[in-house]
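Q: Okay, predicted coordinates and the sequence, questions at the end:
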Amino acid sequence: MKLKSKLTILALLICISLQAQIPFVKERNHINLTDWIFTKGVHYNAQKETYNTSNWEKIKVPHTYSMDAIDGSGYYRGEAWYRTHVSVPKSMEGERIFIRFEAVGHQVQVYLNNQLLGNHLGGYSGFCFEITDLIKPNSENTLALKTSNGFNFKIIPVTDNLFNIYGGIYRPVQIFSTPKTAISPTYYASSGVFVELKELKNNTADLEIRTHLSSSNFSKKNIIGVQNI
């Protein structure tokens, strides 16, 4: 194999390795949110803590509400709600706190303690929100998701002619913490580190490494970053 090919593959593997550190959450102080309650249909204000959920179904994430597609008789396309309660461990006190969804099908609104964190369109990509100022320490917090796999021509795929469009929290959900200054976890819910091969020349390869930083500490200070390859 020629040197150029070897360097190209090496750069590609480095890029894949850094981007695949979505298990980067596992290296941080984190909790997995697996126990939820769930219901199909349109429910107004179901994000409120006082909303009656006594008849909701207990489920484990990952979960989808489109399993009726398997029998080939059509499947549910519409809204569904998920809720769970979250308590932050003491080990996260004094740090910044985030919630990350690896994917939710197919559109979602996320609420924490009746406050809208944000929206996400598309069922195949992760998204992340900072919840430091909204989550209540030493008490239960209500997390609610309004999801839908209904028809929406703003989201690819626009039809289910080729394959079914499943709804639900079908990939893991984590809450994790970082120091005041950290590599940003909210930049497209990525690891925050990107590698680009700029040039291959003779026996050398020039790589550009971009790291997205985020800080809640607004005092002036120098930040030194070290990247090992």
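A: Yes, it's here. Numbering: from 1, shown residues only.
Q: all contacts plus neighbour counts: C-alpha atoms, from now on.
A: OK.
Q: next helix or strand past the helix or strand where A11 lies?
A: With elements delineated by DSSP states H and E, A11 resides in helix 3-19, which encompasses its position. Secondary structure here is assigned by DSSP H and E; on that basis, the next helix or strand after helix 3-19 toward the C-terminus is strand 30-32.
Q: re earlier: which strands and helices lie in contact with the helix holding A11?
A: In terms of contact count using 3 or more C-alpha pairs under 8 Å, 6 or more residues apart in numbering; DSSP states H and E, helix 3-19 is assigned the packing partners strand 193-201.
Q: Can you list the buried residues in whatever helix or strand comes next after the strand it packs on?
A: Proceeding C-terminally, strand 193-201 gives way to strand 204-211 as the next helix or strand, assigned by DSSP H and E. Within strand 204-211, the residues that qualify as buried by neighbour count (16 or more other C-alpha atoms under 10 Å) are A205.
Q: contacting residues around strand 204-211?
A: Residues external to strand 204-211 that are found in contact with it (C-alpha atoms under 8 Å, 6 or more residues apart in numbering): 7, 11, 183, 192-200.
Q: can you pick the most crowded of these?
A: Using other C-alpha atoms under 10 Å as the neighbour definition, these reach their maximum at G192, which records 22 neighbours.
Q: now, the most widely separated pair of the contacts of strand 204-211?
A: The most widely separated members of the contacts of strand 204-211, counting by C-alpha to C-alpha, are I183 and L200 (28.2 Å).
Q: excluding its backbone neighbours, what's nearest N119?
A: Leaving aside its chain neighbours, N119 sits nearest to Q109 (4.5 Å; criterion: C-alpha to C-alpha, 6 or more residues apart in numbering).
Q: take the one below as the second:
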Amino acid sequence: MTATTPPMSVSDALHTRHSVRAFLPTPVPRDTIEAILADAAQAPSGTNIQPWRVRVLTGAALKRVVDMALAIHNDPAQAAALEAEYSYYPLEWTSPFVDRRRKVGWDMYGLLGIGKGDKERMHAQHGRNYCFFDAPVGLIFTIDRVLTQGAWVDYGMFMQSLMLAAKARGLDTCPQAAWIHYHRQLAEMLDFAPNEMLVCGMALGHADPEAVVNRLRTERAPVAEFTTFLEA
């Protein structure tokens, strides 16, 4: 966004934001990142506890984390030993959730020309998570272990605010649950305090407009499908 570009409405930011899985190497200035985080920090939280803590990875620090994660991802023995600290997805999938999950997966693989059963290319695509999809900025989010479910709801509002603030500045993001399997490694590399728990990661940068994978758009259920109006 330039000085002559009209500001983006919240509605436009909501409708144009999507998870980007290929970024340009274009750097994001630190003051821009700080401004995005300052905007995100306006998110509400119960009794104003502000449960978020963020580590911003760029340059050599980003490369060290990427190299660590890819080395493990590409080593079957090490990858098999990974264990997430919490379950992001349900232990038992039911409809319509499993149907939506499958659709977005096959839509993405279809764009990339990855056929069913092509485990090698699926593995490589999943590994793209661990280089933050080549974004110049990786964000790692943590929370204090003393906090409970309400604070995680607050955290979601913070992350959504961050993604919208980035979009308003012409930047894109991809929130990444894939990082939760690397909580031990990240805790050691990034000096987590004993009470810190990994929430997830996020890629931040300029979307690559030529990348086929960035054509992916996920569907949303109509309002009538998830809403009940009670008027009497």
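A: Now that the structure is in, tell me what you want to look at. Because the structure is predicted, anything quoted here is derived from the model rather than measured.
Q: What value does the TM-score take for this pair?
A: Comparison of the two superposed chains (TM-score structural alignment, normalised by the length of the first structure) gives a TM-score of 0.22, and 93 aligned residues with a C-alpha RMSD of 6.6 Å.
Q: Any buried residues in the one helix or strand M122 of the second structure maps to, and which?
A: Using DSSP H and E, M122 of the second structure maps to helix 119-127. Buried residues in helix 119-127 of the second structure, counting neighbours by 16+ other C-alpha under 10 Å, are found at 125, 127.
Q: just stretch 158-177 of the second structure next, same as before
A: With burial defined by 16+ other C-alpha under 10 Å, the residues of stretch 158-177 of the second structure counted as buried are 158-159, 161-169, 171-177.
Q: Settle this for me: the residue nearest to N119 of the first structure is touching F127, isn't it.
A: No - between Q109 of the first structure and F127 there is no contact under C-alpha atoms under 8 Å: 11.6 Å.
Q: Mind listing the shared neighbours of those two?
A: Shared contacts of Q109 of the first structure and F127 (C-alpha under 8 Å, 6+ apart): H120.
Q: and those two? which has more neighbours close in?
A: Taking neighbours as other C-alpha under 10 Å, Q109 of the first structure and F127 compare with F127 leading, 20 against 17.
Q: In this model R100 seems to touch the more buried one, though I could be wrong.
A: Yes - between F127 of the first structure and R100 there is a contact at 5.9 Å, judged by C-alpha under 8 Å.
Q: Tell me how many other residues crowd A38 of the second structure.
A: What A38 of the second structure shows, counting by other C-alpha under 10 Å, is a neighbour count of 14.
Q: Is it part of a helix or strand, or is it coil?
A: Reducing the assignment at A38 of the second structure to three states with DSSP: H, G, I helix; E, B strand; the rest coil gives helix.
Q: One more: M197 of the second structure?
A: Strictly by three-state DSSP, M197 of the second structure counts as strand.
Q: who's in contact with it?
A: 142-145, 183.
Q: What separation do you get for it and A166 of the second structure?
A: 25 Å (C-alpha to C-alpha, to the nearest Å).
Q: Distance check, S214 of the first structure against I37 of the first structure.
A: Counting by C-alpha to C-alpha, the gap from S214 of the first structure to I37 of the first structure is 33 Å.
Q: Check which helices and strands the lengthiest helix in the second structure sits against.
A: As assigned by DSSP state H, the longest helix anywhere in the second structure is helix 149-168. Helix 149-168 of the second structure sits against helix 10-16, helix 30-40, strand 172-176, with contacts defined as 3+ C-alpha pairs under 8 Å, 6+ apart.
Q: Report all helices and strands that the shortest one contacts.
A: Taking 3+ C-alpha pairs under 8 Å, 6+ apart as contact, the helices and strands that strand 172-176 of the second structure lies on are helix 149-168, strand 196-205.
Q: Hey, what's the angle from the longest one to helix 30-40? Just curious.
A: So that's helix 149-168 of the second structure. For the pair helix 149-168 of the second structure and helix 30-40, the angle between their directions (axes from the mean of the first three to the mean of the last three C-alpha atoms, to 10 degrees) equals 130 degrees.
Q: Then the last one?
A: Per the same axes, to 10 degrees, the angle that strand 196-205 of the second structure makes with helix 30-40 is 120 degrees.
Q: now strand 196-205 of the second structure against strand 172-176, angle please.
A: Going by the same axes, to 10 degrees, strand 196-205 of the second structure makes 150 degrees with strand 172-176.
Q: Residues contacting whatever helix or strand comes next after strand 196-205 of the second structure, please?
A: Using DSSP H and E, the helix or strand that follows strand 196-205 of the second structure in sequence is helix 223-226. Around helix 223-226 of the second structure, nothing counts as a contact under C-alpha under 8 Å, 6+ apart.
Q: Name the nearest residue to V54 of the second structure, ignoring sequence neighbours.
A: By the measure of C-alpha to C-alpha, 6+ apart, the closest residue to V54 of the second structure outside its immediate chain neighbours is F141, 4.8 Å from it.
Q: before we move on, what SS does the one you found have?
A: Classified using three-state DSSP, F141 of the second structure is strand.
Q: Burial check on it, number of neighbours?
A: 18.
Q: Look up how far T211 of the first structure lies from the residue lying closest to L213 of the first structure once chain neighbours are set aside.
A: For L213 of the first structure, the nearest residue in space outside its immediate sequence neighbours is I183; the separation is 4.4 Å by C-alpha to C-alpha, 6+ apart. As for I183 of the first structure, its distance to T211 of the first structure is 7 Å (criterion: C-alpha to C-alpha).
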